[in-house]
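> just coords:
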């Protein structure tokens, strides 16, 4: 189902992925503010987000909800398993190291996705995409330069797990063109939530968060996560996996701005330069490729 019949496939992909990245931008900040033990955080995030994903699927597909799940097939099962690992890596990474460390490592999913697409899908990426990825990674490195040497090895390892499984997830989705894998995110949430519940129960940590934390968890897991991740998961229907990973850098930049504004962190001049570099590269690349797209359309129309 197209986002808008008047938009090209590329425009729809940019709208979905860019929108999802922006919706997800406060995620790392809210995890820090909620500040629950590991197992509790995974339990509540998984179970509540599973409900949110299910509600979205029902709202979109209605009577065809069961068919939407069946269409995902075996690839959908792999997507659910991979995204459950992405969730665990992202949440636990934020528990053990600074949000900036997690975000920059997550941004490496674009590099990983490019390599996986080349190996698995035999996709050839234009030089401008590789160049944009390199420039954006340089900008992200500048943004979190102060954090890069202070994070824990465990937290960075979890963040790398999130980046790798996210890249593999998007690459797998490209193997089933035209099939929306976002319904399977419901099962990813259940896997994370039930796993967290088992660990919390074994450690005697089953407890309902206090009022303020509970409100933040519900807002994050019932609203932000289901909507943002569903948009991101649909991105590979329209864009190569590496392009999706590149647009995820928006979440890094805007997420850093959230942390600056809410937590009162003062950005350094080098961080400002890095953010401008990332956003400028994304805008320039988008405008350039939009121009190429218009040229192709004009050439096709002229040939007719």
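Thanks, I have the structure now. Predicted, not measured: the structure shown is a model, and the values here were computed from it.
> for the rest of this, base every contact and every neighbour count on C-alpha atoms.
OK.
> what helix or strand is residue 194 located in?
Element membership of residue 194, judged by DSSP states H and E, is helix 185-202.
> who are the packing partners of that helix?
Helices and strands in packing contact with helix 185-202 are listed as helix 38-61, helix 65-96; criterion 3 or more CA pairs under 8 Å, 6 or more residues apart in numbering; DSSP states H and E.
> if I pick the nearest residue to residue 138 once chain neighbours are set aside, what's in contact with it?
Leaving aside its chain neighbours, residue 138 sits nearest to residue 274 (7.4 Å; criterion: CA to CA, 6 or more residues apart in numbering). Residues near residue 274 by CA atoms under 8 Å, 6 or more residues apart in numbering: 138, 139, 140, 141, 142, 143.
> now do residue 274 against residue 256, distance only.
Plainly put, residue 274 is 11 Å away from residue 256 if you go by CA to CA, to the nearest Å.
> ditto for residue 18
Distance from residue 18 to residue 256, counting by CA to CA: 16 Å.
> over to residue 97?
Separation of residue 97 from residue 256 (CA to CA): 15 Å.
> who has more neighbours out of the two?
residue 256 (25 against 21; other CA atoms under 10 Å).
> contacts only, for that one.
Residue 256 neighbours (CA under 8 Å, 6+ apart): residue 100.
> coming back round to it: which of the helices or strands spans the residue nearest to residue 138?
helix 269-303.
> show me what counts as buried in that helix.
Neighbour-count burial for helix 269-303, with 16 or more other CA atoms under 10 Å as criterion, is recorded at 270, 271, 274, 275, 276, 277, 278, 279, 281, 282, 285.
> tabulate the contacts of residue 274 (JSON lines), appending secondary structure and distance to residue 13.
Shown next, in JSON lines, are these (DSSP: H, G, I helix; E, B strand; the rest coil; distance: CA to CA, whole Å):
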{"residue": "138", "secondary structure": "helix", "distance to residue 13": "24"}
{"residue": "139", "secondary structure": "helix", "distance to residue 13": "23"}
{"residue": "140", "secondary structure": "helix", "distance to residue 13": "23"}
{"residue": "141", "secondary structure": "helix", "distance to residue 13": "26"}
{"residue": "142", "secondary structure": "helix", "distance to residue 13": "28"}
{"residue": "143", "secondary structure": "helix", "distance to residue 13": "26"}
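> also this one, for the comparison:
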């Protein structure tokens, strides 16, 4: 299938939208980075009950977001028009959101984040193969620097406590989220917020059939609301809107801020002091991401020569 025509060409007129895309995807990463912190407060033993309520609250926030932004008619129209691409995104997100919670019961947050750091590379490879997007050299450098930095961050935790099941679930998350990123970019004319809402509803429906009980305490419900509404729902709303405006490799790279910020929130709230390797690796990731974003913003602020595309001009 020829998909090269689906790759948008940046222009001075498109630059403001691209900048907004960067901001929204970064905001999504900040929301997602809060997940480990919220999960530590929840005392429910059954992960399927956690998945159920997290997905319910996420779906509620996404519905409210769409109703406020597009109204009832607009929201219904988006659900009707999302097509096969929306179904693919919904199915992948169902797997992602469920696998994340289940994986927390088998391995550490650090191990999951390490494996998830490979998402930019997988997304870039998929976009290169499927979308014919030309990936700039400095983007590849930043991707490998991020993966190396996150590897240093959590190297101390990859000992005997590492679970094969948990790590395989994390790999599954990487593959599914990469497909979400590339599909959102390929079908940028399709609003994917309804698809993400459908994905959370599918996850809630499946979890309800697996959970022994969905009854929780008032305290746990409060943290489940934050876990679902803020961490997942708001994050997905930001990502669905912003990822349409930028290349898949950039979206996945910005989303890696989740990996950098996640341990910070746990440190600040739960007093878990990061190790030396975490601090060193975090500095590498932070420097790589800031350098890449700085180069992107610099490119967007410069007028382009006639006949050059925003992505191709970076070669």
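Perfect, I can see it now. Because the structure is predicted, anything quoted here is derived from the model rather than measured.
> the helices and strands packed on helix 185-202 of the first structure into a markdown table, with extra columns for distance to residue 291 of the first structure?
Formatted as a markdown table, those follow (distance: least, CA to CA, whole Å):
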| stretch | distance to residue 291 of the first structure |
| --- | --- |
| helix 38-61 | 33 |
| helix 65-96 | 34 |
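> distance of the most centrally placed residue in the second structure relative to residue 224 of the second structure?
Nearest residue to the geometric centre of the second structure (CA atoms, centre = their mean): residue 255, 5.3 Å. To residue 224 of the second structure, residue 255 of the second structure is 22 Å away according to CA to CA.
> over to residue 165 of the second structure?
In this view, residue 165 of the second structure and residue 224 of the second structure are 24 Å apart by CA to CA.
> neighbour count winner among the two?
More neighbours surround residue 224 than the other of residue 165 of the second structure and residue 224, with 29 against 14 (other CA under 10 Å).
> counterpart of that one in the first structure?
Matched by TM-score structural alignment, residue 224 of the second structure corresponds to residue 217 in the first structure.
> can you check residue 186 of the second structure too?
Match for residue 186 of the second structure (TM-score structural alignment): residue 175.
> quick check: the gap between that match and residue 121 of the first structure.
On the measure of CA to CA, residue 175 of the first structure and residue 121 of the first structure end up 7 Å apart.
> what's the answer for residue 200 of the first structure, then?
Taking CA to CA, one finds residue 200 of the first structure at 40 Å from residue 121 of the first structure.
> how close does residue 190 of the second structure sit to residue 78 of the second structure?
According to CA to CA, residue 190 of the second structure and residue 78 of the second structure sit 8 Å apart.
> can you name the farthest residue from the center of the second structure?
Most distant from the centre of the second structure: residue 306, at 34.2 Å, with distances by CA atoms, centre = their mean.
> coming back round to it: report the secondary structure state of the match of residue 186 of the second structure.
Judged by DSSP: H, G, I helix; E, B strand; the rest coil, the three-state class of residue 175 of the first structure is coil.
> so what corresponds to residue 230 of the first structure in the second structure?
For residue 230 of the first structure, the aligned position in the second structure is occupied by residue 237, per TM-score structural alignment.
> these two touch, right, that match and residue 65?
Yes - Residue 237 of the second structure is within contact range of residue 65, at 7.4 Å (criterion: CA atoms under 8 Å).
> average offset of the helix or strand encompassing the match of residue 224 of the second structure relative to the second structure?
Assessed by DSSP H and E, residue 217 of the first structure sits inside helix 211-218. Aligned to the second structure and superposed, helix 211-218 of the first structure gives a mean residue distance of 1.0 Å (mean CA distance after the TM-score superposition for the first structure).
> can you give me the buried ones in that helix?
Neighbour-count burial for helix 211-218 of the first structure [16+ other CA under 10 Å]: 213, 217, 218.
> helices or strands next to that helix in the packing?
Packed next to helix 211-218 of the first structure, using 3+ CA pairs under 8 Å, 6+ apart, are helix 27-34, helix 38-61.
> state the distance from residue 38 of the second structure to residue 155 of the second structure.
The value you get for residue 38 of the second structure to residue 155 of the second structure, if CA to CA is used, is 24 Å.
> go on, residue 30 of the second structure?
Note on residue 30 of the second structure: its distance to residue 155 of the second structure, by CA to CA, is 23 Å.
> the more surrounded of the two?
Remark: of residue 30 of the second structure and residue 155, residue 30 carries more neighbours, 23 against 17, as counted by other CA under 10 Å.
> any idea what that one aligns with in the first structure?
Residue 30 of the second structure maps onto residue 22 of the first structure when the alignment is built from TM-score structural alignment.
> which element, helix or strand, includes its match?
Assessed by DSSP H and E, residue 22 of the first structure sits inside helix 9-24.
> which helices and strands does that helix pack with?
Secondary elements touching helix 9-24 of the first structure (3+ CA pairs under 8 Å, 6+ apart): helix 225-234, helix 241-247, helix 249-263.
> ranking those helices by burial, who's on top?
helix 241-247 (a mean of 28; mean count of other CA atoms under 10 Å).
> residues in the second structure aligned with that one?
On the second structure, the counterpart of helix 241-247 of the first structure by TM-score structural alignment is residues 248-254.
> once aligned to the first structure, how far is that stretch on average?
Superposing on the first structure and averaging over aligned pairs (mean CA distance after the TM-score superposition for the first structure), stretch 248-254 of the second structure comes out at 1.0 Å.
> next, count neighbours for residue 19 of the second structure.
Taking other CA under 10 Å as the criterion, the count of residues near residue 19 of the second structure is 17.
> that one matches what in the first structure?
So residue 19 of the second structure corresponds to residue 11, using TM-score structural alignment.
> distance-wise, check its match relative to residue 239 of the first structure.
In terms of CA to CA, residue 11 of the first structure sits 9 Å off from residue 239 of the first structure.
> pull the residues that contact stretch 74-87 of the first structure.
Surrounding stretch 74-87 of the first structure, the residues in contact under the criterion CA under 8 Å, 6+ apart are 161-166, 168-169, 172-173, 176, 181, 184-189, 191-192.
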